[in-house]
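>>> show me the folded form of this:
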Amino acid sequence: MTKGAPSAISPALRDALSQWLSHLGALNDASDHTVNAYRADVTEFLDFLARHHGGAAGLDQLRAVETRDLRAWMAHARAEGRGARTLARALSALKSFARWLADREAGFDATAILSARAPRHQRPLPRPLDEDAARAVTETISDEKAEAWVRARDAAVVSLLYGCGLRISEALGLTGRDSARIATPGGSLTILGKGGKERMVPVLPATAEAVAAYQRLCPWDIAPQSPLFRGMRGGPLNPRLIARAMESVRLRLGLPASATPHALRHSFATHLLSAGGDLRAIQELLGHANLSTTQVYTGVDTARLMEAYRAAHPRAKSAG
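Purely as a prediction, here's the structure:
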């Protein structure tokens, strides 16, 4: 049977799946990409359930799911090469569907599914730049042959990434109205991040100066509602241009391939933590919904500490 084939799912369950996906898109404002990923994840589980027990997967079969069925599914998925992170996402989708069914279908007990645990996965450590490299990037981001306003523009963008911890999409989403807030002494920005989460970010004087320098040189009129950062023809700045500028400065400075625009946001968080910044305050500045997402930077800090220890401690050096 082909994975995810419609015949593996009963008409009633297929209809319920379709309604749930519509609910996700309409009420939870899920993107098309998310809806499609959830559809694939749940359909794959239902297909496995049908093959595991024989016959088409229906509401009764889903209602009878036990912990051992879920373990068998996860073991099968791992044997096929699915990583722990991908499987965790699939289980999250299945739990969301089961929770929705439990609210909708009388007698549907989702306890077995909701109590299932995904395999643990090691969150990869961010790869920040060291402080000197981050400073060098903000000061020499653009090629000297570029027009003065372009050099000032790129410097302002990377100053926002490193000085405020913004994502590239957040920096390029700023408008002329935001520039007035940046220019205010002790200014701050209200950023609408992932999932519609709003946060307040203070703006360092050096970052405010970089943005002001760009505005003075920019040949385009920056109205309050128009994009702050512009391309050569006056349209919104394409993030790919900042990525290219980072590629160029990376080669000039001899930095690793991990020196991307997003690495500057990692550097912002890591350097704050190294300087004694409070983890919860850094969480708010980054706009992370969960503290666990921010805690990955403690791993970076520990890794850097151990590197310094191995490089400097007499016993560590003699052991090498």
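>>> all contacts plus neighbour counts: C-alpha atoms, from now on.
Will do.
>>> what's the following helix or strand after the helix or strand where Asn36 lies?
Asn36 belongs to helix 32-53 when assigned by DSSP states H and E. Using DSSP H and E, the helix or strand that follows helix 32-53 in sequence is helix 59-63.
>>> for that following helix, packing partners?
Contact partners of helix 59-63 among helices and strands, from 3 or more CA pairs under 8 Å, 6 or more residues apart in numbering; DSSP states H and E: none.
>>> I'd like the structure of this one too, to check against the first:
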Amino acid sequence: MESASTLIQDFSRHLREGRRRSPHTVRAYVTTAERFCAFLAEHLGGTVGSAQIKALKQADIRSYLAFRRADDLSNNSAARELSAIRSFLKFVGGDESAIPAVKGPKVTRGVPRPASPDDIIAITQDIASSAREDWIGARDWAVLLLLYGSGLRISEALDLTAEALPLSDTLRVTGKRGKTRIVPILPKVRVAIEHYIDLCPHEMTPDKAIFRGKRGGPLSPNLIRRVVERARTNLGISDKTTPHALRHSFATHLLAGGADLRSLQELLGHASLSSTQVYTAVDAAHLLDIYQNAHPRASNS
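You can find the predicted model right below:
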């Protein structure tokens, strides 16, 4: 019988290599699996391994969710934990139909909160002007314009390597689960990236990240989040304006201007159209025209 610790290690490897899940998802699922197995050891009163996990009943999973609810877990968080548990049980048992059926809590799907173009540019300008070195300011400016101009996730932008150089009108991006897609690059975004590359003191070799840290290593997403947070504070802008909000802004601005959902789904790299449909709930009254025709930053002027 495989122990819980061995199963969790194998589960982590399965998520990373077999399912190609993001590092964030792997951490979240593995943490839930560890917490779940620790609970089972006390709940069942003994060692937990593959045999005990395969024999779990609906009541055991309900007991775990009740245990977690005592920590004031929200419905959305409880639903995510249940999803992680189901994934772990399927991995251990190998049969999805054998997993005890437990109805998840009702989840309220929040409406994305786009940032205004003026706020986006104000933040990027503040970051660029506050940087200690010109190349770092140019780097952060280019990263944030790329998130907004092409709708990339921050991890997708920072995973880009110099193999993509020289830049053209489009960019091949690797998204979740290793799926690739082609996204357009606005002229101003391309100019910003090329300006950063001209100033960057680190050599752009094909196997290295385009966006580099001060010492030449890959740029950390947390660093971008921190500089955006400082700029928000300096400018008195809502704390909802995060790097990921720039992706929301890209989507809502295009949709409001007339982009169809299927095209937007392709640009965002969503596996399911339902993930894209949340943007239809955003108030379009203050949004702008579609990509290339009247995107807020599409003009060369």
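>>> sorry, back to before: now do the helix holding Asn36 of the first structure: distance to the chain's middle.
Centre-to-centre, helix 32-53 of the first structure and its host chain are 24 Å apart (CA atoms, centre = their mean, to the nearest Å).
>>> which positions within that helix qualify as buried?
Residues 35, 38-50 are the ones in helix 32-53 of the first structure that count as buried (16 or more other CA atoms under 10 Å).
>>> check contacts around Ala110 of the first structure.
Arg63, Ala98, Arg99, Ala102 (CA atoms under 8 Å, 6 or more residues apart in numbering).
>>> distance of the alignment partner in the second structure of it relative to Phe88 of the second structure?
In the second structure, the residue matched to Ala110 of the first structure (TM-score structural alignment) is Ala98. According to CA to CA, to the nearest Å, Ala98 of the second structure and Phe88 of the second structure sit 13 Å apart.
>>> same question for Pro218 of the second structure.
To Phe88 of the second structure, Pro218 of the second structure is 31 Å away according to CA to CA.
>>> of those two, give the one with the bigger neighbour count.
Per other CA atoms under 10 Å, whichever of Pro218 of the second structure and Phe88 has more neighbours is Phe88, with 23 against 17.
>>> make sure the more buried one is indeed in a helix.
Yes - under DSSP: H, G, I helix; E, B strand; the rest coil, Phe88 of the second structure sits within a helix.
>>> so which bits of stretch 132-149 of the first structure are buried?
Buried, per 16+ other CA under 10 Å, within stretch 132-149 of the first structure: Ala133, Ala134, Val137, Thr138, Glu139, Thr140, Ile141, Ser142, Trp149.
>>> among these, which ones are in helices?
Among those, the ones falling in helices (DSSP state H) are Ala133, Ala134, Val137, Thr138, Glu139, Thr140, Trp149.
>>> wait, which of those residues is closest to Pro314 of the first structure?
Among these, Ala133 lies closest to Pro314 of the first structure (CA to CA), at 27.5 Å.
>>> which residue in the second structure lines up with the closest one?
By TM-score structural alignment, Ala133 of the first structure lines up with Asp119.
>>> which residue is the nearest non-sequential neighbour of that match?
Ranked by CA to CA, 6 or more residues apart in numbering and with sequence neighbours excluded, the top spatial neighbour of Asp119 of the second structure is Ile237, at 7.2 Å.
>>> please apply the same query to Thr170 of the second structure.
Of all residues not flanking Thr170 of the second structure in the chain, Pro184 sits nearest, at 4.2 Å (CA to CA, 6+ apart).
>>> that neighbour matches what in the first structure?
Per TM-score structural alignment, Pro184 of the second structure is aligned with Pro202.
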